[in-house]
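Trainee: can you look at this prediction? I've put the sequence above it.
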Amino acid sequence: MFQLSISRTLLVIYAAIAVISFVAVGLVAGWVKERSMNTLAAAESRRNAELVFQNLYSVMRKGWTKDEITELVARMNAAVPDMRVAVYRSRQVAEAFGDVEADRIARDSDPVIARAMASGGEELVLMGDTLRYVYPVVVGADCIECHAGTRVGSVNGVIDIRFPVDRLKVPLEFTLSTVTYAFSAVIFLLFVLVLLKVRLLIARPIIDLAHHIEGIMHSGDLGSRVGNKPFHWLHEVRSLAHNFNRLMGELETSRNALIEQSVTDPLTGLANRRRFADVLGHEFERARRHGHELALIMVDLDGFKPVNDKYGHAVGDAVLKRVAEIIAGHVRVTDLAVRAGGDEFVVLAPETTAEGARALAEKLAEAIRNARIEAEGATVSVGASIGVACFPVDGVEPGDLFATADAAMYADKRARKAAAG
């Protein structure tokens, strides 16, 4: 299954948002451009129309003829080659001063001029690369003097101005493009900064935690913890790290408990055979490497079976626990006390001489024989047969020490039976 990392996911999300934002900016810029161009075109055309009208008005007040007015319009067109100005009179002016064929055709065939004359409103029309502005000349109070029979508010004619859109489009596009590019650059920088911040504050702690977990999987070190780094200031991130550390602590505790259970006798709390085998190999290597002595003491309880058979397993377990306590109380921290199984115990004593091992064995035997154990309403006691073997005197291999200590233990058991019998 295809999966993205959190950094790539954030990058994809922010890229999608950036694309949508840039498209939105482009659409808004286009809309602003169109509206601005229409507004500027209307203002520019209205200004030009007002200038044309004022020139015509000044001419008409002097009593110039229609041909002289036509010549004035022609001079204006020649002065500004990329702009075309035309003047069309309305029907009421034509009836009063005479009609012109061009005016009649325009009134009858041009719907833009017809609308402007009928409504008295401006007309702004985009025709390809040309912008057309039709400005109605509305009768004012000062026009009644020359145009008798007309009424204020009626239309005497229109001024038709046409000029290329590029006159407005080029400077407007430059301005809007500059603003759009600058705005897009600012948005892009903001997106990059936000992405870096989000990655630092949210993605990076999660990535660090993932790497930390991966490291634990490879090393098996459950004691490793997530550190309190400076960018872990978000509550959720700190909570995630804290809960992870708690979980790792519980796992470590559980693992240590399982390890302890796997190497500990559940009844007595002493080491079991598995732990004994691991430590025995290590201590033998250490004794060989440094030339130290190593003692092995084997303990077998005398009279345990009759006690167990007579009083039951509860009393028998109490005896084993008490003997374990006695052994654990007599050995050193560096020694290892082991329940080998049943009523047999072993003590591994590193760096201990034969004399020291025999002295410890005698103390153990005496302490066990003198112990009075109360359990289930009964008071019982047991004896102990003990065998001692030392490295390297009695052997240089673990098997040699076991054989020597086992033989000595059974010899001690036979001697005790003979003495008692």
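Mentor: Yep, that arrived. Numbers count the residues shown, from 1 in each chain.
Trainee: could you use CA atoms for every contact and neighbour count after this?
Mentor: OK.
Trainee: doesn't residue 379 lie inside a strand?
Mentor: Yes: with DSSP: H, G, I helix; E, B strand; the rest coil as the criterion, residue 379 is part of a strand.
Trainee: what's the burial count for it?
Mentor: 11 (other Cα atoms under 10 Å).
Trainee: can you tell me how far it sits from residue 344?
Mentor: As judged by Cα to Cα, to the nearest Å, residue 379 and residue 344 stand 21 Å apart.
Trainee: what's the answer for residue 69, then?
Mentor: From residue 69 to residue 344 the distance is 136 Å (Cα to Cα).
Trainee: just the element for the closest residue to residue 339 other than its chain neighbours, please.
Mentor: Of all residues not flanking residue 339 in the chain, residue 345 sits nearest, at 4.5 Å (Cα to Cα, 6 or more residues apart in numbering). Assigning secondary structure by DSSP states H and E places residue 345 in strand 344-350.
Trainee: for that strand, name the packing helices and strands.
Mentor: helix 273-290, strand 294-302, strand 336-341 (3 or more Cα pairs under 8 Å, 6 or more residues apart in numbering; DSSP states H and E).
Trainee: got those as TSV, with distance to residue 116 columns?
Mentor: Below are those laid out as TSV (distance: least, Cα to Cα, whole Å):
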stretch	distance to residue 116
helix 273-290	109
strand 294-302	122
strand 336-341	114
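Trainee: closest to residue 389 out of the ones you listed?
Mentor: strand 294-302 (5.3 Å; Cα to Cα).
Trainee: buried stuff in stretch 377-394?
Mentor: 380-392, 394 (16 or more other Cα atoms under 10 Å).
Trainee: now do stretch 37-44
Mentor: 37, 38, 41, 42.
Trainee: please enumerate the helices of this structure.
Mentor: 6-61, 66-79, 91-97, 101-109, 111-119, 166-198, 204-219, 235-262, 273-290, 304-311, 313-330, 354-370, 398-420 (DSSP state H).
Trainee: for comparison:
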Amino acid sequence: MAYLFGLVKQISLGRLLLVLSLIALFLSFLLVFGMSSLMRDRAVHELSREEARQTSQLVFQSLYSAMRKGWSKAEINEAITRLNAQFPDLKIRIYRGAVVAAQFGAMPHEADEVARDAVVQRALREGNEVLLIPDAHSIRYLYPVHATAECLACHTQSHIGAVHGVIDITYPVTHLKVSLGGMLNMMVGYTLSIIALVFLLLYFKLRHLLVLPIAQLVGVMREISSDLNLSRRVEFGTPLRELQHLAAYFNGLLKTVHDYNAKLEELSTHDPLTGLYNRRKFEDFLRYEIIRATRHQHSFSVIMIDLDNFKYINDTFGHPIGDLVLEELTSLLHDGLRKGDVLARLGGDEFAIMLPETEAASGMQVANKLHLSLADKVFELPVGKIRCTASFSLVSFPEDGKTEEEIYTSMDVVLYKAKTHGKNQVMTADNEADRSMMTVFKQGDFLRAALHEDRIEAHLQPIVRVSDGSVMAFEVLVRIRDGEVIVPAGEFIEVAETLGMAQALDKEVFRKGLAHFARVSARHPEALFFFNLFPRSFNDLDWVRGIPQMLREAGVPCERIVLEITEREALPNITQVRAAIEELRGTGIRVALDDFGSGFSSFLWLKYLPVDFVKIEGSFVQQIVHDERDRIMVEHINSMAHRFGLKTIAEYVEDEATARMLVEIGVDCAQGYYFGRPARPE
């Protein structure tokens, strides 16, 4: 059978089951025939002995009864003849022992027959039963008759135990009477043995051909899951075609996943265009170098490169030409670096170089060399010859930063300085102004992180009617949550405007503020929402004009929204601002002139800008109880606004005395800590 399986190099599972079934059937036939032969031999050797003994005893008792009646030899021979006639399939012969023959005489021809038959001689001599199978169709049983005490009454010359004779019986096996219970027990036992053997055969063969390969596959999958080792492969030593296909497809899948994983790993650490390390990998190198430099007490330098006017190349010649410029620049930078230096593309047209164990002076030499090489480089491109310049910033560890964040901030600050000083030059952080700008950039990182991590919050401060203290509106104010600390807008507004992040904050506050509208309206169904936009947000008039659509999408009526502007928004482009305000007011949105009185031209805007509210500068309001000049200013602003048909709102009201005086002056509304601090709706 092993030879048969060895011949089959590939076999399907269905064919395997068919082959195993045929083999099991063949073995079952062999076992049945073998068991039949064993049963026959057992019947002959065991069951036939008992039947022959019983038959011999019956014959002996018949002859013994005749002899006790005094029958002669002729009568005894006649009785034997009758027995043979009665049992035609049996052949019965009687042989007298020596003691009986000596006293009563031998049978005719008996001596000659005994002399020719050694088996009879042995039975007469030894006195033992003898069972013979002369051929496949018959058996022969010799039953010796031993003398008993009763026999000695006639056989006076004998003694107890002497062999008086042998009864020789021969009969066919086909007429053998076998015990039904014994036969059934044998059949059940042999059948169970056959089933057990076939089961063991199928178990071990299927275990070898099917179970063990599947267990091996599961083991490989477990190793891949635990160790993430995609180089493992399944190797089956089985002829089953399905398992071979399973192994082949599984190994192919592993190879595909391994290749994709390698590509993804390459893409996760390298820039696909230039093949350089990307920002993520550069940050890993930078972190490692900071640890190494700190441990060994040495410096290293980082150069950041930003191409000047690269957008012009992309817009004029197309992005494919821009990509060629970046590839050429990569080659130029590579040629100017040492083997251990790390060159990376941070994104767009920004590159960074890390110079391990390099002090600022040596790093400056490298930066100047690369700057001159680029200045002299003429890029031969399909559209013609192109020159390209770049701004270089150089920072050093630990002078310009001791952490990854500080180094990045320093690079941004120095690069910003290079751009503002005319571009196409190499700059370092070398004065106190640069250090101050680094602080601003650090705060910018804080703002960017707050935006990215969704930590911008919209807090509401009530605006009340001073006549009765009822809530007229809420001003939506921006805050940043830093753990358990709430950072007020005064700490980051200037940074946001300096770094061009004001509009992003405005959009986030607008979104968060509108999300509070439904909750607040449930308690104050007529309250207005004042949004204090950053000055630079009004520079993007398209975004401002999109505010009504934003309100409609949020389900907020335009009539419930008030936009606050200052003269800083209006001053640079009053014509456009006026047109935008009129367009917004046409949708129902109202406008408030904020910080009125803080600038020299505040009164002029009442003439040119169509607004609905005037918010009186808080610095005048705070001291009206104690300073008559401030009170006069507030009175005149309030009077003038009312004559223009506008409502007034006093800011920075922090005590009851101030609130009472505002009632006397006739100011419409007020806001400040006296009426409520900025907080979330809940």
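Mentor: Looks like it arrived, so ask away. Note that this is a predicted model, so its numbers are computed, not measured.
Trainee: ok, back up a step: could you say which of the helices and strands packed on strand 344-350 of structure 1 is packed most deeply?
Mentor: Most buried of these by mean neighbour count (mean count of other Cα atoms under 10 Å) is strand 294-302; its value is a mean of 24.
Trainee: counting by contacts, list what that one packs against.
Mentor: Strand 294-302 of structure 1 packs on helix 273-290, strand 344-350, helix 354-370, strand 383-391, helix 398-420, going by 3+ Cα pairs under 8 Å, 6+ apart.
Trainee: mind listing what residue 94 of structure 1 touches?
Mentor: Counting by Cα atoms under 8 Å, 6 or more residues apart in numbering, residue 94 of structure 1 touches residue 100.
Trainee: any idea how far residue 88 of structure 1 is from it?
Mentor: Counting by Cα to Cα - residue 94 of structure 1 and residue 88 of structure 1 are separated by 10 Å.
Trainee: hang on, the residue nearest to residue 339 of structure 1 packs against residue 299?
Mentor: Yes: Residue 345 of structure 1 is in contact with residue 299 according to Cα atoms under 8 Å; the separation is 4.9 Å.
Trainee: can you tell me the closest non-neighbouring residue to residue 310 of structure 2?
Mentor: Per Cα to Cα, 6+ apart, closest to residue 310 of structure 2 is residue 349, 7.1 Å.
Trainee: count of residues packed around that neighbour?
Mentor: For residue 349 of structure 2, the count of nearby residues is 19 (other Cα under 10 Å).
Trainee: what residue is smack in the middle of structure 1?
Mentor: residue 203 (2.8 Å; Cα atoms, centre = their mean).
Trainee: what's the counterpart of it in structure 2?
Mentor: Using TM-score structural alignment, the partner of residue 203 of structure 1 in structure 2 is residue 213.
Trainee: again, but for residue 64 of structure 1
Mentor: In structure 2, residue 64 of structure 1 lands on residue 71 (TM-score structural alignment).
Trainee: over to residue 244 of structure 1?
Mentor: Checking TM-score structural alignment: residue 244 of structure 1 goes with nothing.
Trainee: what about residue 244 of structure 1, neighbour count?
Mentor: 16.
Trainee: please name the nearest non-neighbouring residue to residue 336 of structure 1.
Mentor: residue 348 (5.1 Å).
Trainee: next: residue 262 of structure 1.
Mentor: residue 274 (7.7 Å).
Trainee: what does residue 98 of structure 1 correspond to in structure 2?
Mentor: By TM-score structural alignment, residue 98 of structure 1 lines up with residue 105.
Trainee: what's the burial count for that match?
Mentor: 12.
Trainee: check the gap between it and residue 95 of structure 2 for me.
Mentor: From residue 105 of structure 2 over to residue 95 of structure 2 (counting by Cα to Cα), the distance is 12 Å.
Trainee: contacts only, for residue 320 of structure 1.
Mentor: 268, 343.
Trainee: how about residue 150 of structure 1?
Mentor: 92, 139, 144.
Trainee: of those residues, which is the nearest to residue 322 of structure 1?
Mentor: Once Cα to Cα is applied, the member of the contacts of residue 150 of structure 1 that ends up nearest residue 322 of structure 1 is residue 139, at 128.0 Å.
Trainee: what's the match for the closest one in structure 2?
Mentor: Using TM-score structural alignment, residue 139 of structure 1 sits opposite residue 147 in structure 2.
Trainee: pretty sure its match sits against residue 157.
Mentor: No: Residue 147 of structure 2 is not in contact with residue 157 according to Cα under 8 Å; the separation is 11.1 Å.
Trainee: compare those two (neighbour count), which wins?
Mentor: Between residue 147 of structure 2 and residue 157, residue 147 has the larger neighbour count (other Cα under 10 Å), namely 17 against 11.
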